[in-house]
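Trainee: Need the 3D shape of this:
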Amino acid sequence: MAVSLKQLVNYCDSLLTPEKYRDYCPNGLQVEGRAEVRRIVSGVTASQALLERAVILGADLILVHHGYFWKGEPEAVTGMKKRRLQTLLRHDISLLAYHLPLDGHPQLGNNVCLAEQLGLQISGGLEPDNPLSIGLSGRLPGPLSASEFSQQIAIAMGREVLHIDGGPELIETVGWCTGAAQGYIDKAAALGLDAFISGEISEPTVHSARELGIHYFAAGHHATERYGVQALAERLAEQFDLEHQFIDINNPV
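Mentor: Predicted structure coming up:
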């Protein structure tokens, strides 16, 4: 089956409501390709490696979490940017990207999907007074030691987890926000949570965890954000009877 590109983009925009978010990049259709879509390739980041795999697979559209045209990046279409855009335009492939709207969606978002992967019970937003809170808070089904929880995260993510030991002996309550949201550790501590999970870690995060009395787990930017884009692409494949394949380009960060 096939769906018009316009219909598919309108469906995504209606579902994810990007107009509600103040983001660092344009959300939605970033590069326009052929008018009809039959095959979607999804991935975390629209890297050259993902584009080349999508070309081989005969994709009509690439769906990603990290697209192009970020605030503050050089505007000139040269070098890496030229090669990426040239690949898309030469093969008439569309690029569809959703950043914060995909992090925060209540059914398909990265943070909801991460909770499913880790078996976390969601209790609310990391910013309780913000209806668009990206991060979430919740509980473990039962208390775990920090080493037990670290191992559980590592198994689910398929990678080593960096743990900063700053909290109680047993972990029951957890906050999380995927990607580079290590700065939200202050919000998790303010809620009195035992632990906070994000993707990356910065030098100040270590001191914050120790001084605020909260465990911190850096589980990988790429690893924690693999799931929302897959959930969205599967929704599109089901809704419009399309082919879909997720390509996981290895990234150690």
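Trainee: Every contact and neighbour count from this point should use C-alpha atoms.
Mentor: Will do.
Trainee: The stretch 151-253 of the chain: helices as residue ranges?
Mentor: Applying DSSP state H, counting those that start in this stretch to the stretch 151-253 of the chain gives helices spanning 185-190, 203-212, 221-224, 227-240.
Trainee: To compare with the earlier structure, here is another sequence to fold:
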Amino acid sequence: MVKRDEIVEFINNYLEIQKFKDSGTNGLQVPGKEEVEKVVFGVSASLELFQQAVKKGADMIIVHHGLFWEGSRWRISYLLKGRLKFLFDNNLSLLGYHLPLDAHPEIGNNTQIAKRLGIKITGKFGEYQGEAIGWEGIFQTPKRFSGLVKEIKEIFGFKPWYLKSGKDILKTVAVVSGGGAGIIPEVIDKKIDVYITGETREFIPQAAKEGGINYISAGHYNTEKFGIQALGELLKEKFKIKVEFIDIPNPL
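Mentor: Alright, predicted model coming up:
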């Protein structure tokens, strides 16, 4: 077993959470048992995840999308009440790490995506509140657009939404996991061949066409699975504790 607060302190320092001006609360959100033997990991906090964690014998849950966000921090809704009650009743700790887990250069969501797609990172990309969240780079081997779409479907287990408005043979690429649609002006300004993110929005089709760039939305949930899994492996190695990722599929 390991002390709860030792795990919290390690992750907070490792992810450098103090650097980020985030819309979500990073770190310990709900304190549970002081001693931890098993940690369950998931993308988003939900009652279903919490229930499965209890069945798996977890003492702590760590997620990318936690319970507390701007605009709701001082209001407990019926939804939040039910989730908190379950955590309290089962003495479960909940930790959440949002932007720091997207941006981390080793285990972050965007680094993990780049590794899986054979992207050589050349620089930071997608600044938000003073910190870059994603990466830009080049494919180590140029890819055809159709081949990249197929590869993304296989890696993410999700059929992506895409718009082909640029080159067929791709060399330059930018990656921002999750809700990165609003960063498209930077993609266009830098004349990047293809942009991979987690979501699309109403204005994207015309912006991509006018900018002459290719756009791929691989799903908010699915682009943010890899970082939390990598964090689990890191904690398993460092603290010699049991870890398990629980996948609760989300089509968005």
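Trainee: re earlier: mean neighbour count and distance to Glu36 of the first structure for the helices of the stretch 151-253 of the first structure - can I get that in JSON lines?
Mentor: Shown next, in JSON lines, are those (neighbours: other C-alpha atoms under 10 Å; distance: least, C-alpha to C-alpha, whole Å):
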{"stretch": "helix 185-190", "mean neighbour count": "20", "distance to Glu36 of the first structure": "44"}
{"stretch": "helix 203-212", "mean neighbour count": "15", "distance to Glu36 of the first structure": "46"}
{"stretch": "helix 221-224", "mean neighbour count": "22", "distance to Glu36 of the first structure": "30"}
{"stretch": "helix 227-240", "mean neighbour count": "20", "distance to Glu36 of the first structure": "12"}
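Trainee: Output those helices in CSV, with distance to Ala54 of the first structure appended to each entry.
Mentor: Listed next are the helices of the stretch 151-253 of the first structure as CSV, based on distance: least, C-alpha to C-alpha, whole Å:
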stretch, distance to Ala54 of the first structure
helix 185-190, 37
helix 203-212, 37
helix 221-224, 19
helix 227-240, 14
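Trainee: Lys81 of the first structure is nearest to which of the ones you listed?
Mentor: For the helices of the stretch 151-253 of the first structure, the distance to Lys81 of the first structure is smallest for helix 221-224, at 20.6 Å, taking C-alpha to C-alpha.
Trainee: quick one on the thing from earlier: minimum distance to Leu51 of the first structure: which of the helices of the stretch 151-253 of the first structure has it?
Mentor: Closest of the helices of the stretch 151-253 of the first structure to Leu51 of the first structure is helix 227-240, at 15.6 Å (criterion: C-alpha to C-alpha).
Trainee: Which neighbouring elements make contact with the closest one?
Mentor: On a contact count with 3 or more C-alpha pairs under 8 Å, 6 or more residues apart in numbering; DSSP states H and E, helix 227-240 of the first structure meets strand 39-45, strand 61-66, helix 100-104, helix 110-118, strand 243-246.
Trainee: related to what we said a few turns ago, of all the helices of the stretch 151-253 of the first structure, which lies closest to Ala146 of the first structure?
Mentor: Closest among these, using C-alpha to C-alpha: helix 203-212, at 13.2 Å.
Trainee: Looks like Leu163 of the second structure contacts Asn214 (just checking).
Mentor: Yes - Leu163 of the second structure is within contact range of Asn214, at 5.8 Å (criterion: C-alpha atoms under 8 Å).
Trainee: Which one's more surrounded, those two?
Mentor: The neighbour count for Leu163 of the second structure versus Asn214, taken as other C-alpha atoms under 10 Å, is higher for Asn214 (25 against 16).
Trainee: what residue lies at the spatial centre of the first structure?
Mentor: Centroid-nearest residue in the first structure, with C-alpha atoms, centre = their mean: Glu225, separated by 3.1 Å.
Trainee: joint contacts of Leu163 and Asn214 of the second structure?
Mentor: Common contacts of Leu163 of the second structure and Asn214 (C-alpha atoms under 8 Å, 6 or more residues apart in numbering): Ala208.
Trainee: picking up where we left off before, dump the helices and strands packed on helix 227-240 of the first structure to CSV, plus mean neighbour count and distance to Ser137 of the first structure.
Mentor: Shown next, in CSV, are these (neighbours: other C-alpha under 10 Å; distance: least, C-alpha to C-alpha, whole Å):
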stretch, mean neighbour count, distance to Ser137 of the first structure
strand 39-45, 25, 24
strand 61-66, 26, 22
helix 100-104, 25, 13
helix 110-118, 22, 9
strand 243-246, 20, 28
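Trainee: can those go into JSON lines with extra columns for distance to Arg210 of the first structure?
Mentor: Below are these laid out as JSON lines (distance: least, C-alpha to C-alpha, whole Å):
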{"stretch": "strand 39-45", "distance to Arg210 of the first structure": "31"}
{"stretch": "strand 61-66", "distance to Arg210 of the first structure": "31"}
{"stretch": "helix 100-104", "distance to Arg210 of the first structure": "27"}
{"stretch": "helix 110-118", "distance to Arg210 of the first structure": "24"}
{"stretch": "strand 243-246", "distance to Arg210 of the first structure": "38"}
